[in-house]
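J.: Generate a structure from the sequence data that follows.
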Amino acid sequence: MTQRHIAARLLWAGRHLIWRRADWNRVLFTDDSRFTVMLMEDYGFADCCIVEKNRFGGESVMVWGAIMGNRKTDLVFVQGNIDAQRYVADVLNAYALPFIRQHGPGETLMHDNARPHVARVTTQFLQQNNVNVMPWPAVSPDLNPIEHIWDQLGRKARAYHQIDNARDLTRALQQKLRNLPNALVLRYVTSMRRRIIACIHANGGPTRY
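T.: Prediction:
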């Protein structure tokens, strides 16, 4: 995290400090995450990993998901690398846009600054479909409440399932998301004001989230 990132985070937090709970409940928080069958020590926190089998390799699955208020989308399992065209077709058009339309109007899409998210084909698609997009500061996973959903899925999949391969992992993640209480999803969403205050107190630096 550079000084430029820190300044951008602090500015973003200041602009959203006045947002109320009802405002955050209209944001579709999205993210993707890779879950692996191995213990992946360099991923940031070990709880998102499933079973230690081989430190030098292991099967994995990439998933996309979203939460809004006390609701959650299905998991989208992404095969291989995803470029802007696939992101638009397989994620935004197939899942995010129908979800926003179902629960709109006035909903806002949040996604980070990954290259497929900010590509011209993506921004044009969102503009053509009148989707509000929340500006998001770079290097800020601690501000995105869906990161805790990934943590929950990883913990529960590892605790209650025998995971030997990617197929086992896929089934476990799907089941655990279906069983994840909506009240828990809402609790993470309503933590946004606390996250913003923590960011401001840290002068834009990293927070405990």
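J.: CA only for contacts and neighbour counts going forward, please
T.: Will do.
J.: ok, now how distant is the residue most central in space within the chain from I149?
T.: Closest residue to the average C-alpha location of the chain: D31 at 2.6 Å, with CA atoms, centre = their mean. D31 sits 10 Å away from I149, going by CA to CA, to the nearest Å.
J.: And for Y209?
T.: Counting by CA to CA, the gap from Y209 to I149 is 13 Å.
J.: Of the two, which one has the most company?
T.: In terms of neighbours (other CA atoms under 10 Å), I149 is the more surrounded of Y209 and I149; the figures are 20 against 16.
J.: helix, strand or coil for that one?
T.: helix (DSSP: H, G, I helix; E, B strand; the rest coil).
J.: Report the secondary structure element holding the closest residue to it other than its chain neighbours.
T.: Of all residues not flanking I149 in the chain, V185 sits nearest, at 7.5 Å (CA to CA, 6 or more residues apart in numbering). Counting by DSSP states H and E, the element that carries V185 is helix 182-189.
J.: Name the next helix or strand downstream of that helix, please.
T.: Per DSSP H and E, the helix or strand that comes after helix 182-189 is helix 192-201.
J.: if we can go back for a sec, what's the residue nearest to I149 in contact with, if anything?
T.: V185 sits next to 67, 69-72, 149 when contact means CA atoms under 8 Å, 6 or more residues apart in numbering.
J.: Now show me the structure for the sequence below, then we'll compare the two:
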Amino acid sequence: MHRRPGYEARNALSKTQFKLKRQNQSIHVYGVIGWNFKGQLHFYTGSGIGGRLVQADYMAILEQIVAPERDKDCVLVEDNDGPHGTKGKGPNKIKALKDLLGIRWKMNPANSPDLNPIETIWRIIKQRLKSRGVIFEEAVLRQAIQEEWDKITIEEINRAISTMPDRVAALNERNGRPIPY
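T.: Purely as a prediction, here's the structure:
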């Protein structure tokens, strides 16, 4: 965002929309998909600076949401975010907790989002949300996210999952460079 000289220009409606929209983009949502399966959405606020997720928050999510809802055959796919326990040195509390809770998991590097099927679903939801225009209130944004999640069909989920072998092949052909998905 850039600042224009003068009070009126700085507080023009377009600048105010941008400020409010940026605030709304800090909503955290956890959702689960699998072949022929779509779980509930869970909204949460992190206890870190600006509502960011910290390890204590992630441990609570693992205990309260992931462990009770998981299917024994499911694998939790995580990105390389710090609270997921993929960074740092010394004993890893997050990995120990996942073992204790019996959660099977694998890490998906943050620079490979195309290899995680839920990212395809989030992309669909984000595109649908953009067509609604700017949403100013957090409660309205949460409701809109929930509505778009509810509109996601099992066919869309299965299609996202079924493309994974092609995505891996494309990644291999391109020697790890970005793929067109």
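J.: What is the nearest of the contacts of V185 of structure 1 to P116 of structure 1?
T.: Checking these against P116 of structure 1 by CA to CA gives I67 as the nearest, at 19.8 Å.
J.: any idea what the closest one aligns with in structure 2?
T.: Matched across to structure 2, I67 of structure 1 falls on I33, judged by TM-score structural alignment.
J.: how about its match, what does it touch?
T.: Going by CA under 8 Å, 6+ apart, the list of residues near I33 of structure 2 reads 39, 118, 157.
J.: Including distance to R132 of structure 2, could the residues you listed go into a markdown table?
T.: Formatted as a markdown table, those follow (distance: CA to CA, whole Å):
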| residue | distance to R132 of structure 2 |
| --- | --- |
| G39 | 24 |
| I118 | 22 |
| I157 | 22 |
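J.: thought L109 of structure 1 was touching N130?
T.: No. With contact defined as CA atoms under 8 Å, L109 of structure 1 and N130 do not form a contacting pair (10.8 Å).
J.: which one of the two has more residues nearby?
T.: L109 (21 against 10).
J.: on that earlier part again, and the residue nearest to the centre of structure 1, how far is that from P141 of structure 1?
T.: Distance from D31 of structure 1 to P141 of structure 1, by CA to CA: 9 Å.
J.: list residues touching both of these two?
T.: Both D31 of structure 1 and P141 are contacted by E147, under the criterion CA under 8 Å, 6+ apart.
J.: Check the mean deviation of the helix or strand where K126 of structure 2 lies from structure 1.
T.: Element membership for K126 of structure 2 (DSSP H and E) is helix 117-130. Following superposition, helix 117-130 of structure 2 is found to deviate from structure 1 by 1.7 Å on average (mean CA distance after the TM-score superposition for structure 1).
J.: Report the angle between the following helix or strand past that helix and helix 117-130.
T.: Moving toward the C-terminus from helix 117-130 of structure 2, the next helix or strand (DSSP H and E) is helix 138-151. Here the directions of helix 138-151 of structure 2 and helix 117-130 differ by 120 degrees (axes from the mean of the first three to the mean of the last three CA atoms, to 10 degrees).
J.: what sits up against helix 138-151 of structure 2?
T.: Defining contact as CA under 8 Å, 6+ apart, one finds that helix 138-151 of structure 2 is touched by 24, 27, 41, 125, 128-129, 135.
J.: let's see it at 7 Å
T.: With CA atoms under 7 Å, 6 or more residues apart in numbering as the contact definition, helix 138-151 of structure 2 has outside contacts at 24, 125, 135.
J.: Report the distance from that helix to the chain centre.
T.: 14 Å (CA atoms, centre = their mean, to the nearest Å).
J.: Tell me the residues of structure 1 aligned with that helix.
T.: So helix 138-151 of structure 2 sits over residues 166-179 in structure 1, by TM-score structural alignment.
J.: buried stuff in that stretch?
T.: Residues of stretch 166-179 of structure 1 classed as buried by neighbour count (16 or more other CA atoms under 10 Å): 166, 169-170, 172-174, 176-177.
J.: what's the average distance of it to structure 2?
T.: Here stretch 166-179 of structure 1, set against structure 2 after superposition, deviates by a mean of 1.0 Å using mean CA distance after the TM-score superposition for structure 1.
J.: D81 of structure 2 versus the counterpart of W136 of structure 1 in structure 2, what's the distance?
T.: Alignment note: W136 of structure 1 maps to N108 in structure 2; criterion TM-score structural alignment. Noted for N108 of structure 2: a distance of 10 Å to D81 of structure 2, by CA to CA.
J.: between the two, what contacts are shared?
T.: Counting by CA under 7 Å, 6+ apart, nothing touches both N108 of structure 2 and D81.
J.: Where does the helix or strand containing A22 of structure 1 end up in structure 2?
T.: Counting by DSSP H and E, the element that carries A22 of structure 1 is helix 21-24. No residues of structure 2 are matched to helix 21-24 of structure 1 when aligned by TM-score structural alignment.
J.: ok, back up a step: what's the spacing between the match of W136 of structure 1 and S131 of structure 2?
T.: Going from N108 of structure 2 to S131 of structure 2 by CA to CA gives 30 Å.
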